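Colleague: Sequence and predicted model, in that order:
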Amino acid sequence: MPISTAPNPLGHLKNNTADWWWKDPGMRKLAAPMLLGFLGAMQTGYDSSIIVNLQANPLFWIALGTTSPAIIGCVVAANPLGALPGLIPGAFISDRWGRKFLMIVGYVGLLGASVFLCFAFGAWKHFGARFFHGIFSGFTSLAGGPYTTEIAHPRNRAQCTALIQSCQFFGAVVGCWVCYACWYIEGEWSWRLPLLLQMWTPILGLALMPFCPESPRWLASHGRMEEAHRVIAKFHSNGDMNDELVQHELKEIRAALEIERLAKAVKYRSFFATKGNRHRLLIVITCGLGMQMVGNSVITFYLVPILLSVGIVDPADQMIYNAGLQMWNWFASMLGALLCERSGRRPMWLISCEGQLISYTVITICSALFAQGSHAASYVVLAFLFVYFFFYAIAFTPLSLAYAVEILPYTMRSKGLSIFFICSMLSVILNTFINPIAFDAIAWKWYIFWIGCILIVGTIMFFYFIETKHRTLEEMAELFDGPSADKNACVPPPDTAEEDKDKEATQSELDDNIAQLSFHPRQEGA
């Protein structure tokens, strides 16, 4: 087997793989574990998409038995409400019994919840079914993200991590077209079938389980280093246990486990201990809340009322529009992920906020004009929804979690990300409950509130978000804490002190944390 010469961060290490992954037997075998890890994100995207599209189906409203905005808000919010309490037992199960075991529990639960949803009749039965569906969906995503990153080959790890987010869009697009196809079914199955078809991800996930190993990172953390060694060698070097890259990965895993041990000594009050840490906390909270508090959620979960407010009343037209918006969002988020390394984080943040502010203002003005009788204004609203989400997705989708990770030193990273996810999850729940009530009461005037939120988030970013492009963690520590910064908090333990190993340990830990985003509810216009 030839030595790989493909560009990658560890190209100086000899690796018994082919130049291209599809030409290599070991890396081709990784396709099943990769797909297993992606399914959690696909499930999240599919669920968020169908709850939007089913609002265009009159028979679904009859099944709910109510048009109360408050109750509808509860039904839509039920999924993230279920995911939030599920995080604690899910994390415990994943750490104690493994990523695969948690995914199995999640997929079996999703099968039952999908059947419950399909045959539920009445708003509160749907609420209960979506709540339990949210718990198990959170399980699969919570395990799937880390599993993908931990088993991916190092030279493809960054791409695989980026694909986790794009898989949410894939699930959303599938959901849009399923609802569109089912719309032409007469009777209750026009809304029941899309709910029942949520079983496609758990069925596929359970079918893949026998062909997928446990995460080598989890095996190593439970003292099964030899087994972890065999798994890495099988997929990353075609079984060569002495491969240079495989040996490096094992050292990297040991270093990461030591970092996690050190991080347990850091308390949440450490975020208030110094000016630099308070600055970091502000950024983490802004990133977490900003994913949902810049007007995107009112479009994400309540697109149908928005389309109705500008005269798009045909359900089929509403579903086609949403499908097009999903594909557009996928393109914009991928473009942003590719550009952020070239243009820098701060310019991307500021351009995104400026674009969102301008486009949201146009949407608000034209919605008001349509309400006063200007039919032409509706076309401007439809166009600028695409413009708004382009500016949202180029920065907020690829950068929100990644930027929060970058500005946190190793020892504060896990607790900082916990704060990030709590802020983001709470904002999802708040949005999904309040938006239908507010939109029903004051219609387009509710957009003015979100314009104010965009201004606040943009102002914080302008004054407090620093540029992290091409800066080491030590350099960023000086920007936050001054010349006396504690650089020991930013670097791995001494046994991996060589520069090349530091860089890869840093990247591995970053990728691992970025992958956690997949258990977060969808934020783009699903």
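Modeller: Received the coordinates, thanks.
Colleague: C-alpha only now, for contacts and for neighbours.
Modeller: OK.
Colleague: I'd like the distance between residue 315 and residue 53.
Modeller: 8 Å (CA to CA, to the nearest Å).
Colleague: do residue 36 as well
Modeller: In this view, residue 36 and residue 53 are 26 Å apart by CA to CA.
Colleague: Comparing the two, which shows the higher neighbour count?
Modeller: residue 53 (30 against 27; other CA atoms under 10 Å).
Colleague: Show me what counts as buried in the strand or helix carrying the more buried one.
Modeller: Using DSSP states H and E, the element containing residue 53 is helix 31-53. Burial within helix 31-53, assessed by neighbour count using 16 or more other CA atoms under 10 Å, is assigned to 32-53.
Colleague: One more: stretch 480-490?
Modeller: So, applying 16+ other CA under 10 Å, buried residues of stretch 480-490: 480, 481, 485, 489, 490.
Colleague: and here's the other structure:
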Amino acid sequence: MTTRPLSPPTSPRKRTKAMHLPSSQRICHDWMVVQGNVHYARDRAHFTTYRPVTAHLKNNIFNPTDELEVAGIGTVEIPVVRSLDNPFDTHTIVLENVLHIPEAVCNGFNPLLFGSSMSCTETAWMGADREGRLMWVAMPFRGGSSVSHVDDTDHPDVQTKGGGVGDPALAIATSLQKPSLWSKSMLKLYGCIAVAMLNSCINGYDGSLMGSINSYAQYRDYFGFDPNSGTPSTGIVYAIYTIGNIVGSFVAGPATDFKGRRVGMALGSLFIIIGTIVQATCHNIGGFMGGRFILGFGVAISATAGPAYVSEMAHPAYRGAMTGLYNVLWFGGGIPGTFIPWRTSSIEGTMSWRIPIWLQMVFSGLVLVFVPFVAESPRWLISQDKHDAALQVLADYHGDGDRNAPIVQLEYREMIEDISQTGSDKRWWDYRELFNTREVRYRSMLVIIMALFGQWTGNGPVSYYYPQMLRGAGITDNNTQLMLQGVQNVVSFLGAVSGALITDRMGRRTQLLVSTSIVVVLFAIVTALNATNVVDGPDGTPIAKSAVAARAQIAMIYLFGFIYSAGWTPNQAMYPVECLRYESRAKGMGMNNFFVNIASFYNTFVTGIAFTQAGWKYYFLFIFWDTMEVIVIYFLFVETSKRTLEELTAIFQQKNPVKASLKKQDLTEIEELK
């Protein structure tokens, strides 16, 4: 191989599909034993000393008729294994004059240049130093051999557990340096994620708030609504928020990609604050609806940037719990959104509903204040060619400050391989990467299905007769009814927290299958109770015949809320984020938000009409629909747990992604033996 000086290096070429193969099928892994007259490394992070150069390499094995850019030269240190019998007996070798070749498909180690000898057995390459002492062991690998190494020498004994669903590389990396839940880097990570999770509280607060203040006589009198029944105007007040959300969905993706996830969260919060001020200070229904539209527009951006940030910042060992808790924090706003109106309902005049509306800006205000102090998503930094900054974020928040920590190096290498610096996230108008290949069409299909199923599983209609059941059980006081609605939110919150904490152990598919199957049974029970207990009163409105049956139905509604929240609430934001590639993640979450609101819009306007026309028989539709959901989830939903976001690329590229995601792997864990 020869080198020659050239003009300043050109932009890196687009990565080939070979870079997205499963780790077991890639041409190399780690440091490959090579022939030639150079050492070379693919990633800048490998170098301990580094000097940029502008040269090209020709007559090389990667592109015999082409040239590769040499971006720099420097020193690399490799911790290597002395013996197959003791994988933690390591030794560090220092390679001088290593070429940095970003386009290389692997890192190349030439033992002859290091002054070592080599021998070959049926199971491994073995090297020795100048004195003939065993220096390193290279495990056989497709296309050659790779130097097997670990980064620490002080490890407990090794114990291998049985197979499981997941990626071995992640299992090994987390085993080599187990993350502590209470380490300094994890505590800093919790702070960043907590700021992003406030975006979920924003949505939850409004979702509960309007249902509460809509029953206020003070609110209805001020805007001239019929105090005893709904009017077209009350429906429009609800719908205008959804319309703002739908419009915002088209802006949310580009707003989140353009200047980063942090700017996306800040921009969404700013719109929410403006919308809140317009609502709280308005003097007519037009102003109120204008504020609702702006609020919905801002929530669409926050609901896109927030979960994208959490999933991309979360430690891969705990991504399920961290990202699952994002949507759980809907109740962090939903519960105050119920209890605050309960306490202010007794205030005379417009302040009874203006105070809860003013408080709408608390969560968005906190986001706006603290978001400048959180780290940017390392994946966004990689996409902007800010590799050193991305590596530092990974080290600070996942590796206790160590850039060479196994989990940091694994994530960093996978991000570089998987994230394009010329993807559609750089073009605000380009949505093609959501649909232009079979792989991404499958991903987008799951995102859309998740959006629709999450809204149409029946969590709203199941409590349609809830007010009648309360009256049938002898609970007629409005304050008590508001309080019980708050208790219902608390029960659902407990279910959602439980679901978020078990999602990594249980798996996303199993969690959704089990909860939806139980929901089918609960719907059948609720249908039977309604069929035997709901009758038309003297004025034609539904009433409950039996107080005992009414209490049983209230209990079923509470149980339904717990089960639905345990299965669906953690996954509603987490699963779509995990299904999407980086380049299309923000726009894909905008698409998810669009379909969530289309489904919600349907619920708002169709549910009441359907119950008016069909009564409790409308529940039969949900029994059928939820049964269909179970079938669709079983045959189409990919298992995304126990893998990094980049490792999921190999799964979705398979002919049968579901089967590939469920394939058992040998997952190695390192444990202290008692």
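Modeller: Sure thing, it's come through. Source: prediction; values computed, not measured.
Colleague: Drop the TM-score for these two in here.
Modeller: Scored against TM-score structural alignment, normalised by the length of the first structure, the superposed chains reach a TM-score of 0.76; 473 aligned residues with a CA RMSD of 4.3 Å.
Colleague: Could you name the helices and strands sitting against the longest helix seen in the first structure?
Modeller: The residue-count maximum for a helix in the first structure (DSSP state H) belongs to helix 410-442. Under the contact definition 3 or more CA pairs under 8 Å, 6 or more residues apart in numbering; DSSP states H and E, helix 410-442 of the first structure sits against helix 69-97, helix 244-263, helix 275-290, helix 296-301, helix 376-406.
Colleague: Just give me how far it sits from the chain centre.
Modeller: Centroid displacement of helix 410-442 of the first structure relative to its chain, using CA atoms, centre = their mean, to the nearest Å, is 13 Å.
Colleague: Count the neighbours of residue 52 of the second structure for me.
Modeller: 12.
Colleague: I'd assumed residue 98 was in contact with it.
Modeller: No: counting by CA atoms under 8 Å, residue 52 of the second structure stays clear of residue 98, with 11.8 Å between them.
Colleague: shared neighbours of those two, anything?
Modeller: Common neighbours of residue 52 of the second structure and residue 98 (criterion: CA atoms under 8 Å, 6 or more residues apart in numbering): residue 73.
Colleague: secondary structure class for residue 57 of the second structure?
Modeller: What DSSP: H, G, I helix; E, B strand; the rest coil gives for residue 57 of the second structure is strand.
Colleague: Helix, strand or coil: sort out the residue opposite residue 402 of the second structure in the first structure once aligned for me.
Modeller: Residue 402 of the second structure maps onto residue 240 in the first structure when the alignment is built from TM-score structural alignment. Secondary structure for residue 240 of the first structure, judged by three-state DSSP, is coil.
Colleague: ok, the closest residue to residue 240 of the first structure other than its chain neighbours - contacts?
Modeller: Using CA to CA, 6 or more residues apart in numbering and skipping the chain neighbours, the partner closest in space to residue 240 of the first structure is residue 233 (5.6 Å). Contact analysis of residue 233 of the first structure by CA under 8 Å, 6+ apart lists 239, 240, 241, 243, 246.
Colleague: Out of those residues, which is nearest to residue 220 of the first structure?
Modeller: residue 246 (13.6 Å; CA to CA).
Colleague: Which strand or helix spans residue 191 of the first structure?
Modeller: Going by DSSP H and E, residue 191 of the first structure is in helix 189-196.
Colleague: count of residues packed around the corresponding residue of the first structure for residue 328 of the second structure?
Modeller: Using TM-score structural alignment as the criterion, residue 328 of the second structure maps onto residue 166 of the first structure. Counted by other CA under 10 Å, the residues lying close to residue 166 of the first structure total 24.
Colleague: which SSE is the residue lying closest to residue 166 of the first structure once chain neighbours are set aside in?
Modeller: The shortest distance from residue 166 of the first structure to any non-neighbouring residue, by CA to CA, 6+ apart, is to residue 330 (6.3 Å). Using DSSP H and E, residue 330 of the first structure sits in helix 315-343.
Colleague: after that helix, next one along is what?
Modeller: Downstream of helix 315-343 of the first structure (by DSSP H and E), the next one is helix 345-371.
Colleague: Quick check: buried residues in that next one?
Modeller: Buried residues in helix 345-371 of the first structure, defined by neighbour count with 16+ other CA under 10 Å: 345-346, 348-357, 359-371.
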